[in-house]
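J.: sequence plus the predicted model coming up.
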Amino acid sequence: MSDKQGVYVGARLRRLRRNLGLTQSDMAADLEISASYIALMERNHRPVTAEVLLRLARSYKVDMADLAGDGGADHAARLQTVMKDPIFADIDLVTTEISEVANGFPGFSEALLRLYTAYREEQLALAERLPDQGAQRLETVEPVAATRRFLAARRNSFPTLDTVAERLAATVKDKGGIAQYLLERHGLRIRRLPSSIMSDSLRRHDLHHKQILLDESLDMASQQFQLAQQLAYLEFGKEIADAVEEGHFQTETSARLARRSLASYGAAALLMPYSAFAKAVETRRYDLAALSRQFTTSFEQTAHRMTTLQKPGQERVPFFFIRLDAAGNVSKRLDGAHFPFSASGGGCPLWNVHQVFRMPGEIVTQWLEFPDGQRFFSIARTVSAGGGAYGVTRVDRAVALVCDAQHADRLIYVRPDSDRTPTLVGIACRLCQRATCTSRAEPPIGRQILIDDFRRTAAPFGFADT
């Protein structure tokens, strides 16, 4: 039996045998092969041939696809992503070694992935603690921070939701759209009502009358998103619950907020199915306006979806996403690009996301460089919500997508002859050591302020050298 005639699934074979309560000799007798050969296959020293797979399927009524499938591919791809973390930079690991671990020891691989996720969550928690909170977990004070940390630790990527949403999206399309599917599958009719009747609700599921009520002032992209989110609640309950349980939230409020975020994720995955969207972003070079037209989604929805494209094996450019108002208050933040952003507010005023309100609707780009030399590329634009009818309040915000500078050439917003001179920025004034910055609002932590009665510099503060 040559290696080409079989597959190496030793860990899966061993797990099957143990689940059946069999010894190697018992299984060997059932399959009419030697116990030593069973041992060799379980250690991946010999492949499981097609003939042995057939005998396993007949003897134990198992699906051959489950036995022979490439179950380690997902673990391998995820492990490769994890190993890119700077903490592992000094470890020389080749792709084949990672694949061997993933295929040969799937349980250990899953344990390692969970451990890394927990590590990321704790790192984010440490970064977000305010000075007066000491060792207290921020979640007990702010559920929003707990949810953001939960999403960031997973790079805002939930492949299981992407998979089920992609399947459902195909079914919905065959049925003629979300509204028709909701009617046929769930018996729910769509009814659009004036804002005055909706009483500050954009969407309401009327269980008694079996209908979904929508604020008629919403634009079409927002209406479709609200319907998709309701469908996500109805169809993806198990997947959402499993993901929330993995978050180990300490408060019910945090868990419910995470559940809503995952329902929104599912809605975006329905409107912009992963494979189609991932292909389109490369074809259109991440052109947000063109992608919005193709998928009939808003600029913000499209930008938000771009942050989720980290499905193992189908990764695209990792992005950081932020949404803020004219006063700088952050209402949404998703970090898939390890962008150094101040979680406690007070971001750098030199980042032009704060200036786009002067140019409504225009896309503004910028190269950014932090004091440690990290470079990023930023895309920012204003977006609006509400205001779809007279008397309905309109809210203007700014959104920005940021990627590492090494990925910028893949974006349509960067031309070969573009000026790539970066703006020198910092995380926040208190964390920035650029002593001569004229935009500084506060002195940096740990620097002694020098007051000179005979000299006034352009910067608001002067500092000692150490």
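T.: Structure received. Just so it is clear, the structure is predicted and the values come from calculations on it, not from any experiment.

J.: all contacts plus neighbour counts: C-alpha atoms, from now on.
T.: Fine.

J.: I'd say Arg420 and Leu368 touch.
T.: No. The pair Arg420 and Leu368 fails to qualify as a contact (C-alpha atoms under 8 Å) at a distance of 9.3 Å.

J.: who has more neighbours, those two?
T.: Leu368 (24 against 14; other C-alpha atoms under 10 Å).

J.: that's a helix at the more buried one, yeah?
T.: No. If the criterion is DSSP: H, G, I helix; E, B strand; the rest coil, then Leu368 is strand and not within a helix.

J.: can you pull the contacts of it?
T.: 351, 375-378, 422-425 (C-alpha atoms under 8 Å, 6 or more residues apart in numbering).

J.: please repeat the previous calculation with a cut-off of 7 Å.
T.: Contacts here follow C-alpha atoms under 7 Å, 6 or more residues apart in numbering; on that basis Leu368 touches 375-377, 422-425.

J.: second structure follows, compare the two:
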Amino acid sequence: MPSERRLYVGPSLRRLRRDLGLTQADMASDMEVSPSYIALLERNHRPLSAEMLLRLAQTYKIDVASLAGEGGAEEAARLQAVLKDPMFADIDVPALETADISTNFPGIVDALLRLYTAYQEEQLALADRGAEARSTGARSTDAPDPVAESRRFLAARRNSFPSLDDAAERLAQAIGGHENIFGYLKSRHGLRVRRLPSTVMVGSVRRLDYHRKEVLLDDGLDTASQMFQLALQIAYLEMREEVDAALGGGAFATESGERLTRRALASYAAAAILMPYSAFARAAETRRYDLEALGRQFGASFEQVAHRLTTLQKPGQERVPFFFIRVDPAGNVSKRLDGAGFPFARHGGGCPLWTVHQAFRTPREIVTQWLELPDGQRFFSVARTVTAGGGAWGAPKVERAIALGCAAEHAHKLIYTQDGPGPDSATPIGVTCRLCHRTECTARSAPPIGRQILPDDIRRTSTPFGFSDN
């Protein structure tokens, strides 16, 4: 008699249980086994027999192949991504070994991934403190910065949260497209959507009225913003557990830092509902990352599409890694996301030669530019202005500029590089004046750290500062 087939699917089983919102005891009760047996299965200490696999499929109405086929592939991809860090350059870990570790020791993989993420956050915190000390010429203060906390949390994870993407993708399928979002709120939550004048909304763009079972929207919002606010409301109603789980890996010194991060994760989930990962990633490649075309396809704004493109780093399904920045006319940075290794200025102004700061001269027009940093790294940037605010309540319209960029080796995949000059036309820029040692720059606003300024009693240079060779 042939032996029955046995499978090790611990990570897949654990993901299924969590997606269903079950404890190990709940699943054990449904499967008529002990909770300890479920725990052993999830840790791959016991194989899953074909009989148990079929029982799972019948009990939870799932596709057998979806459970049996993964075998820790996502964990293996995440581990392989971590092992690309330069600190591991001298360690040869073949892909087959990574897959074996992920399949047979999922707990160890989880521990390593958590430890690496914590390390990344600490490195970013040290960089922030060092940059602040250099820019002020003094020791950095111990006062925590909530915005920096939130940015470090997102940066350490490359602004990619696969668990939120997966949950949002299932939710998007249930909704059936952004055009059905009104009906979904009504049928699923009994909520009617009403658009009201800004004077009635009194400073709010969205408000959930539990008493009247309504979602109220400012009628001054454009269609894309209305859809985003409704998707955000759905995320708060249905993805709270997933957001809490994603937030649980962070260590926050301030309540404001945690709240800012929670808001960022909820917005991430809303964007993932409107632009589901698989469909959006395919469309991005097909349309060669044409932001306006993607916006029309998914009913999203230019900024929403640009932001979503920075999140396409799901292990095993990565697309072009992008960085994103949003600035106002005064140069203040209100959003910064990095998935492409761009060395943003953590304190002080950015480089005035970067066209993101010049986009205000040509509102709503896309401006492209090749960039070259002092160390020779080249990037390609797409910049454009966007507008927010306004309305009868008296809130002024705010004009901001956003830039989306990628490293030079990926730029050929973008539609914006098919015509025009190539990387050899790159504009020499710096991170910020205090850290840039391009001595011939006429746009410089401050001398770089560590350079001696020449006197000008005999000779005045054409650049704002003259520097000693020492």
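T.: Yep, it's here. If you're wondering where the values come from, they're calculated on a predicted model, not measured in any experiment.

J.: can you pull the TM-score for these?
T.: Scored against TM-score structural alignment, normalised by the length of the first structure, the superposed chains reach a TM-score of 0.85; 439 aligned residues with a C-alpha RMSD of 3.3 Å.

J.: give me the neighbour count for the aligned residue in the second structure for Leu262 of the first structure.
T.: The alignment partner of Leu262 of the first structure in the second structure, by TM-score structural alignment, is Leu265. Using other C-alpha under 10 Å, Leu265 of the second structure has 24 other residues around it.

J.: repeat for Arg46 of the second structure
T.: Neighbour count of Arg46 of the second structure, defined by other C-alpha under 10 Å: 17.

J.: same check on Lys314 of the second structure?
T.: Using other C-alpha under 10 Å, Lys314 of the second structure has 20 neighbouring residues.

J.: what lines up with it in the first structure?
T.: Match for Lys314 of the second structure (TM-score structural alignment): Lys311.

J.: with Ala73 of the second structure instead?
T.: In the first structure, Ala73 of the second structure lands on Ala73 (TM-score structural alignment).

J.: tell me the secondary structure at the closest residue to Gly104 of the first structure other than its chain neighbours.
T.: Excluding the flanking residues, the one nearest Gly104 of the first structure by C-alpha to C-alpha, 6 or more residues apart in numbering is Ala11, at 5.5 Å. On the three-state scheme (three-state DSSP), Ala11 of the first structure is labelled helix.

J.: wait, what's in contact with Ala11 of the first structure?
T.: 42, 104-105.

J.: excluding its backbone neighbours, what's nearest Phe75 of the second structure?
T.: Quick fix: residue 75 of the second structure reads Glu, not Phe. Ser102 is the one closest to Glu75 of the second structure (C-alpha to C-alpha, 6+ apart), at 5.9 Å.

J.: packing partners of the longest helix along the second structure?
T.: In terms of residue count, the longest helix belonging to the second structure (DSSP state H) is helix 106-136. Applying 3 or more C-alpha pairs under 7 Å, 6 or more residues apart in numbering; DSSP states H and E, one finds that helix 106-136 of the second structure contacts helix 146-156.

J.: how about the strands in the stretch 51-200 of the first structure?
T.: 189-193 (DSSP state E, counting those that start in this stretch).

J.: spit out the contact partners of the residue nearest in space to the middle of the first structure.
T.: For the first structure, Asn156 is the residue whose C-alpha lies nearest the centre (C-alpha atoms, centre = their mean; 1.5 Å). Asn156 of the first structure makes contacts with 307-308, 334, 336, as judged by C-alpha under 7 Å, 6+ apart.
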